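Student: here is a sequence together with a model predicted from it:
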Amino acid sequence: MAQRNAPITCLASETLSDIFRYTLPSRPPLVYSPFPAPTFPIPNSSQAPLLLCQISSRFCEIAGADPRLWRSLCTEKIVNPQLMEVWLKQAGDISLSLRIARALGPSPQWPLVYINPSILPDLSYISPIQHYLPILLPKISQCRQLQMVDCFIPQFVPPVSFLVLESLSVTIQRTNLPAARWLSHALGGAPRLTRFHWSGPAVAVPWAQLSHLSLDVKPFGPSLLRSVLDTATQVQHLRLHFELAIPHLQTTSVQLSVTTFSIVGGSQLAHSIILPNLTHLIIEWAGPTSNADDSDLPSFLQHSQCAITTLEVWELPFLGFPNVLLSRQVSHSLRHLVIVSK
């Protein structure tokens, strides 16, 4: 009896190529999160697109000819620079989504480089990012989405222009000033940047063009907060992370554009910021180190005279939760309540 081919093999190459895009790894975002985490695939022979190349010669040819399948990549666990080079070559000249992260921990497959234990006492070894730089630098200006985690950028690295960059997420040590200066200079040539997450030392950023801003700066002083609030006048989704209390401002800042506000660490907002058009409030964490009073958030909502339709609480117990839920700005308008508790 002749072996029958699976129906999918009879489809046109263009149709198969479109289907292959839906086989790429993905992660479901939180239901109402305004700061979705993009998926950066780690090369894995049991997942697409590499898995597609093992099914048949035709599937391999179709997958290899579609740069859209190779436009996203996480470098964190790649110990073979040749694999990274081949992957990025498959992407061609289209816009990229890259996560550039330093792989921590000793690896028997890669030479070890010792770093100063006084800076990172618990992380003594890193994979040498300098081996990846010759491969990554020619491609980094193609990035539409870029995520950099704890990256060391040597002094010799030339500045780049992010002409197509739309979303940037950076997490670095607050002592990593060379990386902060390099990125600050590069962002002067990022006309399309609208989504920005920063965790690290203070940095100069084109705040005025941003629609999504997530900021975690240590120390987060009043001058920086005032500068951000005065300049980032187009921000619709705002996330602020405070180590302790929110810096007190001499005059209250009114932000008309903000509709979604996410706060981490502190809640003394009533005398610092007013958000009259706020509809989506996210309380990520309001632990004891925030020195928060139970009435702080209700007072902020009352001053803002907003109408909350979506409330998210990501960490319980949160002592002020009943007061927030019963406040007039929440109880009369709330449609969606999301509670995420570990």
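Tutor: Everything's here; your move. Every value quoted in this text rests on a predicted model; they were computed, and no experiment measured them.

Student: make it CA atoms for all contacts and neighbour counts henceforth
Tutor: OK.

Student: tell me the SS of residue 227?
Tutor: Following DSSP: H, G, I helix; E, B strand; the rest coil, residue 227 is assigned to helix.

Student: below is structure B, check it against A:
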Amino acid sequence: MFDPNRTLALVKGALLDAETTWRSYLPEAGDWKRTALLFTGPLIVLSTVLAYLGGLTSSGSSLLGMFRPTIASSLFNMVFAVIGIGIAAFIYSALAGVFGGKRDFALGLAALTLAFVPGYVGQAFSWLPWIGGLLAFGLGIYSLVLLWRILPLYLEVPAAKHAAHYIVSLIATIIVMAVLGSLFAGMRPGADISRSFDTGSYSDSGNPLSESGSLLGAAVRQGELMAAAQEDQYTPPADGELAEKQVKDFIRTMSRVAEVRQAKAAQLQELKARAENDEEMSIGDLTSMMGSATGLAGIGGVEIEIVKTSGGNWAEHTWVRDSLRTAWLQKDINDTVKHNYELYQEYESELAPYIQ
């Protein structure tokens, strides 16, 4: 049930004494409906209403280029914000389970709401003259910092896997929201709806919100591979010398990584050309575009996948890479480096693109 005094106390606490507020709310966070009615919903409504009222006094657009909101656009933004935080909570909690934490939607929703209180405040005051846009941007970044800090407390992701969980979840959320934003763009009041997207046969496999779908499913798979890679252990030989087989395996892996990235780049270029030519884009095209872009700008996901699916050891792979780079930099600083540099020279034409 909505309690305005409790809501205001949570907002104040999240802004002024974040960690204490997080810990005090944790026993209540297991009920997502309570969080939605007490905290998430009121925050979204209040920030949107304040942004609308602030927009009435503005000159027409904010510092960040947003146009003055209307009642219709504000209602649309409110609905999209509700959908957005629900999707984000689902993604962060689903991937928390992959990385050894709690897979709990209610805790994910509570964590995201608490972390993004500054972001909602920034949205509410984004129409202030001169400083509104910068304030909204700065508080949005601060919310991401708070999200980094709150996730281990609420979703209990192990410290060793915290960074991977945070990054993969953030990328997956951005991708899904970008696709949904593209799909719903024509529904926004005042938008040009002359172009439409071909939804085709919209099955679960094409649903970007489904764990079996191409977007979230790929993120979950990448998360599983990264979690498995982080558990790999490797003890280098006592003399620190590389074996020729290790160098050959490294070359094979990196060559395959380059091939996959080239294929993704070509796919992205083709889809980009279609978009620029105003050709009709389907949901599958949009998800492919976002997936290819993420693969190119990713965090080693392709490299990890190729190592792990070939039965390799990620810890050994990274040791080989680091040893080769040290050898390239130092050449003959000691007997170990000298040995490794001789191996590097033997395969320099193949290794150079990945080491230098």
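Tutor: Alright, I've got the coordinates. A quick note: this is a predicted structure, and the numbers were derived from the prediction, not measured.

Student: quantify their similarity with the TM-score.
Tutor: In this superposition the chains share a TM-score of 0.23, using TM-score structural alignment, normalised by the length of structure 1; 141 aligned residues with a CA RMSD of 7.0 Å.

Student: helices along the stretch 1-150 of structure 2, start to end?
Tutor: With helices called from DSSP state H, counting those that start in this stretch, the stretch 1-150 of structure 2 shows them at 4-16, 18-25, 32-35, 41-56, 71-98, 105-115, 117-124, 132-154.

Student: would you mind giving those helices as JSON lines with mean neighbour count added?
Tutor: Below are the helices of the stretch 1-150 of structure 2 laid out as JSON lines (neighbours: other CA atoms under 10 Å):
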{"stretch": "helix 4-16", "mean neighbour count": "16"}
{"stretch": "helix 18-25", "mean neighbour count": "16"}
{"stretch": "helix 32-35", "mean neighbour count": "18"}
{"stretch": "helix 41-56", "mean neighbour count": "20"}
{"stretch": "helix 71-98", "mean neighbour count": "19"}
{"stretch": "helix 105-115", "mean neighbour count": "26"}
{"stretch": "helix 117-124", "mean neighbour count": "24"}
{"stretch": "helix 132-154", "mean neighbour count": "19"}
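
Student: figure out which of those is closest to residue 301 of structure 2.
Tutor: helix 71-98 (14.9 Å; CA to CA).

Student: how much does that closest one deviate in direction from helix 132-154?
Tutor: Between helix 71-98 of structure 2 and helix 132-154, the angle comes out at 30 degrees (axes from the mean of the first three to the mean of the last three CA atoms, to 10 degrees).

Student: which helices and strands sit right next to helix 71-98 of structure 2?
Tutor: Secondary-structure packing of helix 71-98 of structure 2 (3 or more CA pairs under 8 Å, 6 or more residues apart in numbering; DSSP states H and E): helix 41-56, helix 105-115, helix 159-184, helix 214-231.

Student: distance to residue 146 of structure 2 for the ones you listed - can I get that in a markdown table?
Tutor: Formatted as a markdown table, the helices and strands packed on helix 71-98 of structure 2 follow (distance: least, CA to CA, whole Å):
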| stretch | distance to residue 146 of structure 2 |
| --- | --- |
| helix 41-56 | 17 |
| helix 105-115 | 5 |
| helix 159-184 | 12 |
| helix 214-231 | 22 |
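
Student: out of these, which is closest to residue 82 of structure 2?
Tutor: helix 41-56 (7.3 Å).

Student: show me what contacts residue 291 of structure 2?
Tutor: Taking CA atoms under 8 Å, 6 or more residues apart in numbering, we find residue 291 of structure 2 in contact with 175, 215.

Student: if you set the cut-off to 7 Å instead, what comes out?
Tutor: residue 215 (CA atoms under 7 Å, 6 or more residues apart in numbering).

Student: same question for residue 86 of structure 1.
Tutor: By CA under 7 Å, 6+ apart, the contact set of residue 86 of structure 1 is empty.

Student: hang on, the earlier thing: out of the helices of the stretch 1-150 of structure 2, which is closest to residue 182 of structure 2?
Tutor: helix 71-98 (12.1 Å).

Student: quick one on the thing from earlier: right, and the helices of the stretch 1-150 of structure 2 - which one's nearest residue 276 of structure 2?
Tutor: Each of the helices of the stretch 1-150 of structure 2 has some distance to residue 276 of structure 2 by CA to CA; the shortest is helix 71-98, at 26.2 Å.
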